[in-house]
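*Asks:* Any chance you can model this:
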Amino acid sequence: MVLLLFTCIFVIELGMVSTSTAINWVKLQAEGQFVEDICPAEDVRFVKESVAAAVTCGKICNEDKECKAVTYQMDDHKCTGCREFLKSLPTVNSAGLLKFAKREHLFDCKEILERDRFADTGVYTIAVGGTETLQVYCDMRTNGGGWTVFQHRLDGSVNFQRNFSQYENGFGDINGEFWLGLKYVQKLTEMPSEFKYEITFSNDGEQPWNERFSRFQLVGPRYVLSIDDRLYSSGNNYGETFATFNESPFVALAEDSSTSCLSGDHMWWSFTAQTCNYVLNLNIVYGTKTKIRWAPESDSYRILKASTMMIRRI
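*Replies:* Down below sits the predicted model:
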């Protein structure tokens, strides 16, 4: 388990009055033994002795345009600057070696909004897990904003009939219809996160469905859904809930559905039931009917018009 700790170093810019710029760093701490410094000898930019504190070490690196990461030895106050970003997760050893890397991007949409409360809804670049950059669509208005959208459908312009690998890695147009990627959603929800979805059906006059949950996570290589604690729901959803899929794996096109009720064109979380009923399949072929309730009445199906699924770190 990796614990992410955030450090900000504030510097007053010359020529600016009462203005400060946050220099974003990330310190990653993991269990295990110390495994050498973060950069080889040829990539060392500088070594400075008797540096008073880690924050001072960071400032020295920030002032050097070629420095991308630093180590700070707490026992002898040695500061080492590197030319390269981290290639893998750094560690903190028992002797107290701290390792930091500059962050050019924030971690998620919530952190973007926390830094700029006037941030607009739209596309931003984040650093997933502190290292891998990814373009995401941020909803900065719904329920206080700071939501990272991972599914959006509105016009059928993107084909959602995809295999497991494509659902894992993501597809579509981040400015239009898209699926962000299961592996990214899993990474983003390693920290406690809430979940919200909204569905609009083609039936004129029907209120959109909304549900919001205080806990959401994807577990393991099959991205098993872990969801709990519904905060609210609205719309005429007949008592159905996304929580139906709790503890279910994600199933995609052309997979063996022997342990799943989903098959054919259904890419979704599944659940085991003798009757193989299912609800709220938001990845179904656009313009076709999806079942929305258990009972067999004639109004138990709806045609999806638009849907949005999003997560937010708590």
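*Asks:* C-alpha from now on. contacts and neighbour counts both.
*Replies:* Fine.
*Asks:* residues near the residue nearest to residue 100 when sequence neighbours are not counted, how many?
*Replies:* Leaving aside its chain neighbours, residue 100 sits nearest to residue 27 (4.9 Å; criterion: Cα to Cα, 6 or more residues apart in numbering). Counted with other Cα atoms under 10 Å, the neighbours of residue 27 add up to 19.
*Asks:* So which other helices or strands are in contact with the strand or helix carrying residue 27?
*Replies:* Here residue 27, judged by DSSP states H and E, is contained in strand 20-29. Packed against strand 20-29 by the contact rule (3 or more Cα pairs under 8 Å, 6 or more residues apart in numbering; DSSP states H and E) you find strand 3-12, strand 97-102.
*Asks:* buried residues in the last one?
*Replies:* Translated: strand 97-102. Across strand 97-102, burial judged by 16 or more other Cα atoms under 10 Å covers 97, 98, 99, 100, 101, 102.
*Asks:* Compile the helices and strands packed on strand 20-29 into a markdown table and extend it with columns for distance to residue 128.
*Replies:* Formatted as a markdown table, those follow (distance: least, Cα to Cα, whole Å):
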| stretch | distance to residue 128 |
| --- | --- |
| strand 3-12 | 12 |
| strand 97-102 | 14 |
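*Asks:* so how far is the helix or strand where residue 148 lies from its chain's centroid?
*Replies:* Assessed by DSSP H and E, residue 148 sits inside strand 147-153. Mean C-alpha position of strand 147-153 versus that of the full chain (Cα atoms, centre = their mean, to the nearest Å) differs by 10 Å.
*Asks:* And the following helix or strand past that strand, what's buried?
*Replies:* Next helix or strand after strand 147-153 toward the C-terminus (DSSP H and E): helix 164-169. Residues 164, 166, 167, 168 are the ones in helix 164-169 that count as buried (16+ other Cα under 10 Å).
*Asks:* Just give the closest residue to the first one, not the sequence neighbours.
*Replies:* It stands for residue 164. residue 252 (5.0 Å).
*Asks:* Also the third one?
*Replies:* Distance criterion Cα to Cα, 6+ apart; nearest residue to residue 167, sequence neighbours excluded, is residue 181 at 5.5 Å.
*Asks:* if I look at residue 60, how far off is residue 84?
*Replies:* 15 Å (Cα to Cα, to the nearest Å).
*Asks:* cool, and residue 268?
*Replies:* 40 Å.
*Asks:* Tell me which of the two has more neighbours.
*Replies:* Counted by other Cα under 10 Å, residue 268 and residue 84 do not tie: residue 268 has more neighbours, with 21 against 18.
*Asks:* Sequence B follows; please return its structure for comparison with A:
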Amino acid sequence: MKAVQLETTYNAKKLQEMQNRDISKEIPTDRPYRHQRVLKKHIIELEKNSKAMHKENIHMKTKLLRLEEEIRLLQKNAHVQDSLRKYDRINGNEIENYIRTNKVHHVGAENDDLLLNLTTQQHKNTESIANLTKQLNDFDKLHLSLLELLENVESIEYKVDNTFPEIRKEISKVEVQANEAKAELSNLQGEMKNSRNTVKAIGVSVSNLQDKEAEDHRFLKEVDSRVQNLIRSNSLQTSKLHDHILKAESVSVDSNATKSTIHLVQELKSFEKEYKNIVNKLPYDCSSVSGPNGIYLISPGGGEPILANCEDGWTTIQKRYDGSVDFNQNWNDYSNGFGSSTGEHWIGNRNIHHLTKNNCSVLQINMKDIYGKYWQANYDDFRVFDYSNGFKLVVDRYHGNASDALDYQNNMEFSTVDNDRDISNTHCASNYEGGWWFSHCQHANLNGRYNLGLTWFDSSRNEWIAISNSEMRVKSRETC
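*Replies:* Take a look at the predicted model:
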């Protein structure tokens, strides 16, 4: 019996040590398992240990049943001995009863001690079995948890396996896009470099053009100066010729007239003819100019040539943009013109009359207001009468976005600070410091004082437009 008790105690301790060792092996506290194969391996080991503990539990239960059977036999034997002892006492066999009683008491005491030890050991075994059962249940729970964890890991690995090709595709797309962006950036850098070179080349070209324009401007000034000198010389020579002719007519010319006088008259006539030929070869207006846009010498009236700004067949007759030229001029200045064709200027009412006297001209007025908005007024019929009619204005057939403001001044004569021809009670040209075809003041006035009197009435909004830039230009109609 003692051997059985010792074996049972040893097996219980061994199972407890195995349990503690397996638990400490299976679930380390420093870090969780992160791989499916490792989890499977530990689950298999746990299953093996669980089976071994289950076998040990069955073996211990078998031994416990044997112990319980032996205890029952011992208890039964003790009960029989006690009955025999009572029976012998009744028969009065003192000697045998004494011996038997002493033996029985001796055997009974040993059995009682053994029974107590067995009972104690049985309680211990029962507690050990209960602990083992609880631990087996814990193992089962741990087993289930590990299985669930394994399923979760497998699910995650499945998702990773499924999404990994997509991730690779996205990475490939990103790499392709990055390469495309890099190539595009390289192209842009090349284009920027080319643009810089182009800008530099354009800058050089603009500088050369500016130099050429300045040179052309100087040349035009020289030509203009020469023409003016020729005109003055022609006038002087013509005057002298007329004087000689008058003198020749007032006195009788005899056959002894000097050859020098005749030669001088011939030279003057030749010079006058040559001058007229030169003037007649000049274009009538810019529509006859075949060269690029720029400043050209034209002769609209067959008299003195003038310099005009030509652009796509249009002849500029007025230009304002910075207030550098004073437009508060008198009647003669407005008649003959003032300013420079390369800047702010008025081409002159006489020249406008010659340009439009055939009643085959169109007028275009381009304007920009002080807010930077552009406006345009077009008149398909435009004419200015001669000096004797006060340079009267006639316009018709308007179209554009600036409103027909000149309709208020149609058929009006030109007014200047020294020649008031408007129908207003006030002197419009004097008040607004510029000549114009005034009726009543300020419906339209592009020749007033800069930053004060440049206005155009917009009837669609019933308000005046404050003008900062203006350009008036004329052109012959294609069909008349």
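*Asks:* helix or strand right after the strand holding residue 27 of the first structure?
*Replies:* Beyond strand 20-29 of the first structure on the C-terminal side, the first helix or strand identified by DSSP H and E is strand 44-48.
*Asks:* which helices and strands sit right next to that next one?
*Replies:* Looks like strand 44-48 of the first structure contacts strand 78-82 (3+ Cα pairs under 8 Å, 6+ apart).
*Asks:* so what secondary structure elements neighbour the strand it packs on?
*Replies:* In terms of contacts (3+ Cα pairs under 8 Å, 6+ apart), strand 78-82 of the first structure is packed against strand 44-48, helix 54-63, strand 69-73.
*Asks:* any chance of those in TSV, plus mean neighbour count and distance to residue 244 of the first structure?
*Replies:* Output for those, formatted as TSV (neighbours: other Cα atoms under 10 Å; distance: least, Cα to Cα, whole Å):
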stretch	mean neighbour count	distance to residue 244 of the first structure
strand 44-48	16	54
helix 54-63	18	48
strand 69-73	26	45
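*Asks:* would JSON lines of those with distance to residue 195 of the first structure be doable?
*Replies:* Formatted as JSON lines, those follow (distance: least, Cα to Cα, whole Å):
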{"stretch": "strand 44-48", "distance to residue 195 of the first structure": "43"}
{"stretch": "helix 54-63", "distance to residue 195 of the first structure": "36"}
{"stretch": "strand 69-73", "distance to residue 195 of the first structure": "34"}
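*Asks:* what's the closest of those to residue 115 of the first structure?
*Replies:* helix 54-63 (19.7 Å; Cα to Cα).
*Asks:* Tell me what angle that closest one forms with strand 69-73.
*Replies:* The directions of helix 54-63 of the first structure and strand 69-73 differ by 150 degrees, with axes from the mean of the first three to the mean of the last three Cα atoms, to 10 degrees as the criterion.
*Asks:* and residue 314 of the second structure, how many neighbours does it have?
*Replies:* 23.
*Asks:* my read: it touches residue 473, true?
*Replies:* Yes - judged on Cα atoms under 8 Å, residue 314 of the second structure makes contact with residue 473 at a distance of 6.0 Å.
*Asks:* Using neighbour counts, pick out the buried residues of stretch 127-140 of the first structure.
*Replies:* 127, 128, 129, 130, 131, 136, 137, 138, 139, 140.
*Asks:* Report the distance from that stretch to the chain centre.
*Replies:* Centre to centre, stretch against its chain (Cα atoms, centre = their mean), the figure for stretch 127-140 of the first structure is 7 Å.
*Asks:* Now tell me what touches that stretch from outside.
*Replies:* Applying Cα atoms under 8 Å, 6 or more residues apart in numbering, the contact partners of stretch 127-140 of the first structure are 26, 86, 103-109, 113, 119-126, 145-150, 174-175, 180, 184, 187-188.
*Asks:* how far does the helix or strand hosting residue 171 of the second structure sit from the chain's center?
*Replies:* Per DSSP H and E, residue 171 of the second structure falls inside helix 94-250. On the basis of Cα atoms, centre = their mean, helix 94-250 of the second structure sits 21 Å off its chain's mean C-alpha point.
*Asks:* same question, stretch 67-82 of the second structure
*Replies:* The mean C-alpha position of stretch 67-82 of the second structure is separated from the chain mean by 103 Å, Cα atoms, centre = their mean.
*Asks:* dump the residue contacts of the aligned partner of residue 209 of the first structure in the second structure.
*Replies:* Under the alignment by TM-score structural alignment, residue 209 of the first structure pairs with residue 376 in the second structure. Contacts here follow Cα under 8 Å, 6+ apart; on that basis residue 376 of the second structure touches 364, 365, 366, 367, 400, 401, 402.
*Asks:* Pull out the buried residues from the residues you listed.
*Replies:* 364, 365, 366, 367, 402.
*Asks:* what's the counterpart of the fourth one in the first structure?
*Replies:* Right, the one you point to is residue 367 of the second structure. By TM-score structural alignment, residue 367 of the second structure lines up with residue 199.
*Asks:* what about the nearest residue to that match once chain neighbours are set aside, helix or strand, and which?
*Replies:* Nearest residue to residue 199 of the first structure, sequence neighbours excluded (Cα to Cα, 6+ apart): residue 307, at 4.4 Å. Following DSSP H and E, the helix or strand that holds residue 307 of the first structure is strand 301-313.
*Asks:* matching residues in the second structure for that strand?
*Replies:* By TM-score structural alignment, strand 301-313 of the first structure lines up with residues 464-476 in the second structure.
*Asks:* Just to check, residue 319 of the second structure is in contact with residue 340?
*Replies:* No - Residue 319 of the second structure is beyond contact range of residue 340, at 9.7 Å (criterion: Cα under 8 Å).
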